[in-house]
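Novice: next come a sequence and a model predicted from it.
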Amino acid sequence: MVSEQFNAAAEKVKSLTKRPSDDEFLQLYALFKQASVGDNDTAKPGLLDLKGKAKWEAWNKQKGKSSEAAQQEYITFVEGLVAKYA
């Protein structure tokens, strides 16, 4: 089941021994939020909130993607990170 694999992948991320790049973190965040919350309907952060704005934009790029598709993409992405950083 995809949900169980998704939860397992979310746990695997916590065990990485090296830090992924900022872009990889943003992709992880965006896919996780899309999979668990759905489309981004929050207000865009202000100009001075650079981190919040980057996260918002990354998540917003996933708009329209189903939860199942986002979960599967997250699982695949985490597997790549584990191979690269574990």
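Specialist: Cool, the structure landed.
Novice: use CA for all of it now, contacts and neighbours both
Specialist: Will do.
Novice: list the buried ones in the longest helix belonging to the chain?
Specialist: The single longest helix within the chain, with elements called by DSSP state H, is helix 67-85. For helix 67-85, a neighbour-count test (16 or more other C-alpha atoms under 10 Å) marks 67, 70-75, 77-79, 81-82 as buried.
Novice: structure B:
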Amino acid sequence: MSLQEQFAQAQIDSKNLSERPDNMTLLKIYALYKQGSSGDVTGERPGFTDMIGRAKYDAWDQLKGMSQDEAMQQYIDLIEELKG
């Protein structure tokens, strides 16, 4: 199975986890997904009134420079770990 196929399967698996991950883990999942699918962060950082958007942006921004393949692999590994 290719990395792209594993990444797609992990996306499906992420929606079927037995327990909802904590917020920090959810941010990590989001950031790894965005880095793996889109590369480095784009757009402007949301303002103070959008706390969730701002946290998501910041989490993704922390991965700047990570290759998309590396982000996909870390995403796959994290979802596998959460599946238990």
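Specialist: It's in. Treat the numbers as computed from the prediction; the structure is a model and nothing was measured.
Novice: re the thing from before, show me the contact partners of the longest helix of structure 1.
Specialist: When contacts are defined by C-alpha atoms under 8 Å, 6 or more residues apart in numbering, helix 67-85 of structure 1 is touched by residues 2-3, 5-6, 9-10, 12-13, 16-20, 28, 31-32, 34-36, 38.
Novice: and for stretch 36-46 of structure 1?
Specialist: Around stretch 36-46 of structure 1, the neighbours that count as contacts under C-alpha under 8 Å, 6+ apart are 34, 52-53, 56, 59-60, 62-67.
Novice: what ranges do the helices span in structure 2?
Specialist: Remark: helices assigned in structure 2 by DSSP H are 3-14, 23-38, 51-61, 68-83.
Novice: ok so, going back, hmm, which of the contacts of helix 67-85 of structure 1 are the buried ones?
Specialist: 6, 9-10, 12-13, 16, 20, 28, 31-32, 34-35, 38.
Novice: out of these, flag the one nearest to residue 48 of structure 1.
Specialist: residue 28 (22.8 Å; C-alpha to C-alpha).
Novice: what's near enough to touch the closest one?
Specialist: 74, 77-78.
Novice: do you know how far it is from residue 46 of structure 1?
Specialist: Distance of residue 28 of structure 1 to residue 46 of structure 1, computed by C-alpha to C-alpha, to the nearest Å: 22 Å.
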